[in-house]
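Engineer: 3D, please:
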Amino acid sequence: MLFNFKKSYKFATISSLYISLFLGVLLGITHFFITEIPILYFVLFIIATFSFSFLVLQYRVEKFIYKRVKKIYDDVSLLENSSFRNQSITTDMATLTKEVQKFAKDKKLEIETLKIREEYRREFLGNVSHELKTPLFTVQGYLLTLLDGAMDDKNIRKKYLQRAEKGVERLIYIVKDLDMITKLETGDINLELSEFDIVEVVQNVFDLLEMRASKKNITLTFDVKYKQKVLVFADHEKIQQVVTNLVMNSIKYGKENGTTEVSIEDLVNNKVIVRITDNGEGIEKKHISRLFERFYRVDKSGARSEGGSGLGLAIVKHIVEGHDEKIYIESEYGVGSEFSFTLEKIK
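Structural biologist: Now for the predicted structure:
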């Protein structure tokens, strides 16, 4: 076992010096009053006493502190056994105290992190349970009603089966989003990068969501008419999903007779920023920091009545960050919101 003792040397040296001086004075008195001792023997005696005292004291100090420090380490489990055995033991109490405080701080931080994760896990499981429970009970209710006799009425049977189908579609939607968010959070994003026109992607999303927007008389529009293509380098399918989720959100939380506007602007370093702006109800500041959390909803009752899995913004964030890009949000309660994200532009 290797030892790296520094201050203990000083301790043993001074202690040995005291012992040697004491015995030297005692021997000197004996020499003066009793008998004459050759000077050489006197010097050798002092050196031998000093050396013996130093070795004994140093060894005892090492063993004494080592045993007690190791017991402390074993008892409180502040140090891993492997690191303790492989590293030199120190009797420098200042260094030792600093080392123990560092490990205690690390352990405290680890415990706090585990508590946060446990709380997050409980909240996540509760949210998943709630999201799945609603459509499941809906489907079950309609099917039980049909089995109890309503199946004989053709009109009721068709209506209830259609409603049950919507409940199943909602379940499938939630499960698909759960599967995607799991893959994204584990880094399994598998981007298929290619060149494409972001203006065309936005227009496709407008066409896809036109009917949904028309139910609230919300206008989907560009800020200007883009006569030329804006080519970007990214995963076409996933970026279309990002735009779809953001535009759907603007419709879901938008006001009647409102507007959702998309703008595409050039940035430095061959980047473009895509902005989705609405004049809806806006978001209070206390909610903004949590918007990209899984299942987090600003208006829980209203959002659920509009459908969705509650994972849309979390998926958006992971896809954008998977491209090594940034996503931003600006919102003023009662005025509207703007979500924006960057993409790499093709020259």
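
Engineer: contacts, neighbours, all on C-alpha from now
Structural biologist: OK.

Engineer: Downstream of the helix or strand encompassing Val199, the next helix or strand is which one?
Structural biologist: Counting by DSSP states H and E, the element that carries Val199 is helix 198-214. The helix or strand immediately downstream of helix 198-214 is strand 219-222, counting by DSSP H and E.

Engineer: Please enumerate the helices of the stretch 151-300 of the chain.
Structural biologist: Using DSSP state H, counting those that start in this stretch, the helices of the stretch 151-300 of the chain run over 154-185, 198-214, 236-252, 285-288, 300-305.

Engineer: Could you name the helices and strands sitting against the helix holding Val199?
Structural biologist: strand 219-222, helix 236-252 (3 or more Cα pairs under 8 Å, 6 or more residues apart in numbering; DSSP states H and E).

Engineer: and with 7 Å instead?
Structural biologist: Here helix 198-214 touches helix 236-252, going by 3 or more Cα pairs under 7 Å, 6 or more residues apart in numbering; DSSP states H and E.

Engineer: Run the chain-centre distance for the helix it packs on.
Structural biologist: 24 Å (Cα atoms, centre = their mean, to the nearest Å).

Engineer: what does that helix contact?
Structural biologist: 194, 196, 201-202, 205, 213, 260, 276, 278, 306, 312, 316, 319 (Cα atoms under 7 Å, 6 or more residues apart in numbering).

Engineer: List the buried residues of it.
Structural biologist: By neighbour count on 16 or more other Cα atoms under 10 Å, the buried set for helix 236-252 is 236, 238-252.

Engineer: so that helix versus helix 198-214, what angle?
Structural biologist: 30 degrees (axes from the mean of the first three to the mean of the last three Cα atoms, to 10 degrees).

Engineer: Could you pick out the longest helix of the chain?
Structural biologist: helix 93-147 (DSSP state H).

Engineer: name the helices or strands packed onto that one?
Structural biologist: Counting by 3+ Cα pairs under 7 Å, 6+ apart, helix 93-147 packs on helix 154-185.

Engineer: quick one: the helix it packs on to helix 93-147, angle?
Structural biologist: Interaxial angle of helix 154-185 relative to helix 93-147 (the same axes, to 10 degrees): 160 degrees.

Engineer: Would you mind pulling up the elements that helix 154-185 packs against?
Structural biologist: Contact here means 3+ Cα pairs under 7 Å, 6+ apart; on that basis helix 154-185 packs against helix 93-147.

Engineer: how about this one, so we can line them up?
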Amino acid sequence: HELEELERLATYRRRFIGDVSHELKTPIFNVQGFIHTLLDGALYDSNVNLQYLQRAAKNIERLQMIVEDLETINKLEAGQMILDLQEFDLHELTDEVYADLEMRASERNIRLTYKEGANQRFRIRADKESIRQVLMNLVHNSIKYGKEGGLTKISFYDMETYVLVEISDNGIGITPEHLSHVFDRFYRVDKHRSREAGGTGLGLS
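Structural biologist: Reported below is the predicted structural model:
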């Protein structure tokens, strides 16, 4: 079983390298194209240059998320992940995540919202940047795989000793046979679909 697991991980890693190469190249080429277009004269057209700058910013955001995932997985594998525990407002952090992803959501006409009546504030003690990264990945996936014109909703539930965070949408979902693998590194539910939508298979691991 141990040998089978090693072979499985080796296969996933090979796929992962190909996916990461694709994921890095695409936004880099896009940003290069936008810059060249601006330098070729579009810079002086205010309507056009704003559009290209926004698209460049979106691609840089995509690169940033990939790099953050890679840095996190590297620290975890090296045993160098150090948690910086601090108290913070979970609602405020979610607002920041929503603000960061607002442009991407608007492009797909997806509304970012809270569960109705979710006015209770939760102050928690945790590693704020790790929680931010988890929320970013979950909300980003919800936007990426959600239906255009739909919504992404976040709900908070007081479980006495912890806060349960639920993110729901009207996207394509994950079939039951794949649910047990959603936290596996490099695992892809549908490689073709993932390649089209983007992603490395590390977001939830």
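
Engineer: hmm, back to that, could you pick out the buried ones from the contacts of helix 236-252 of structure 1?
Structural biologist: Buried members of the contacts of helix 236-252 of structure 1, counted by 16+ other Cα under 10 Å: 196, 201-202, 205, 213, 260, 276, 278, 312, 316, 319.

Engineer: And the residues you listed, which is closest to Asn127 of structure 1?
Structural biologist: Closest approach to Asn127 of structure 1 among those (Cα to Cα): Gly312, at 14.2 Å.

Engineer: Which position in structure 2 pairs with the closest one?
Structural biologist: Mapped onto structure 2 by TM-score structural alignment, Gly312 of structure 1 lines up with Gly203.

Engineer: got it, and Asn279 of structure 1?
Structural biologist: Using TM-score structural alignment as the criterion, the counterpart of Asn279 of structure 1 in structure 2 is Asn170.

Engineer: Pull the number of nearby residues for that match.
Structural biologist: 16 (other Cα atoms under 10 Å).

Engineer: doesn't Gly146 make contact with it?
Structural biologist: Yes: using Cα atoms under 7 Å, Asn170 of structure 2 is in contact with Gly146, at 5.8 Å.

Engineer: I'd like to check which residues are in contact with the match of Gly312 of structure 1.
Structural biologist: 69, 137.

Engineer: Apply 6 Å and report the result again.
Structural biologist: By Cα atoms under 6 Å, 6 or more residues apart in numbering, Gly203 of structure 2 lies in contact with Asn137.

Engineer: quick one: secondary structure of it?
Structural biologist: Following DSSP: H, G, I helix; E, B strand; the rest coil, we place Gly203 of structure 2 in the coil state.

Engineer: measure it to Glu177 of structure 2 for me?
Structural biologist: 19 Å (Cα to Cα, to the nearest Å).

Engineer: do the same with Lys25 of structure 2
Structural biologist: 32 Å.

Engineer: which non-adjacent residue is nearest the equivalent of Arg108 of structure 2 over in structure 1?
Structural biologist: Matched by TM-score structural alignment, Arg108 of structure 2 corresponds to Lys216 in structure 1. Spatially, and ignoring its direct neighbours in sequence, Lys216 of structure 1 is nearest to Glu256 (5.0 Å; Cα to Cα, 6 or more residues apart in numbering).

Engineer: what residue of structure 2 matches up with the one you found?
Structural biologist: For Glu256 of structure 1, the aligned position in structure 2 is Glu148, judged by TM-score structural alignment.

Engineer: give me the number of residues near its match?
Structural biologist: 17.

Engineer: now Phe156 of structure 2
Structural biologist: When neighbours are counted by other Cα under 10 Å, Phe156 of structure 2 registers 19.

Engineer: Same check on Val48 of structure 2?
Structural biologist: Neighbours of Val48 of structure 2 using other Cα under 10 Å come to 14.

Engineer: Same check on Leu40 of structure 1?
Structural biologist: Applying other Cα under 10 Å, we find 9 other residues in the vicinity of Leu40 of structure 1.

Engineer: which ones are touching it?
Structural biologist: Counted by Cα under 6 Å, 6+ apart, Leu40 of structure 1 has zero contacts.

Engineer: what about stretch 6-18 of structure 2, how far off from structure 1?
Structural biologist: Overlaying structure 1 shows stretch 6-18 of structure 2 at a mean distance of 2.2 Å from the equivalent residues (mean Cα distance after the TM-score superposition for structure 1).

Engineer: which residues in structure 1 does that stretch align to?
Structural biologist: The aligned range for stretch 6-18 of structure 2 is 117-129, by TM-score structural alignment.

Engineer: so how far is that stretch off the chain centroid?
Structural biologist: With Cα atoms, centre = their mean, you get 15 Å for stretch 117-129 of structure 1.

Engineer: repeat for stretch 21-40 of structure 1
Structural biologist: Centroid separation between stretch 21-40 of structure 1 and its chain, computed with Cα atoms, centre = their mean, is 74 Å.

Engineer: Which part of structure 2 matches that stretch?
Structural biologist: Against structure 2, stretch 21-40 of structure 1 falls on no residues (TM-score structural alignment).

Engineer: and that stretch, which residues are buried?
Structural biologist: By neighbour count on 16+ other Cα under 10 Å, the buried set for stretch 21-40 of structure 1 is 23-24, 28.

Engineer: As CSV, these with distance to Val43 of structure 1 and secondary structure would be great.
Structural biologist: Listed next are the buried residues of stretch 21-40 of structure 1 as CSV, based on distance: Cα to Cα, whole Å; DSSP: H, G, I helix; E, B strand; the rest coil:
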residue, distance to Val43 of structure 1, secondary structure
Leu23, 11, helix
Gly24, 9, helix
Gly28, 11, helix
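
Engineer: Of those residues, which is the nearest to Lys71 of structure 1?
Structural biologist: Of the buried residues of stretch 21-40 of structure 1, the one sitting nearest to Lys71 of structure 1 (Cα to Cα) turns out to be Leu23, at 36.4 Å.
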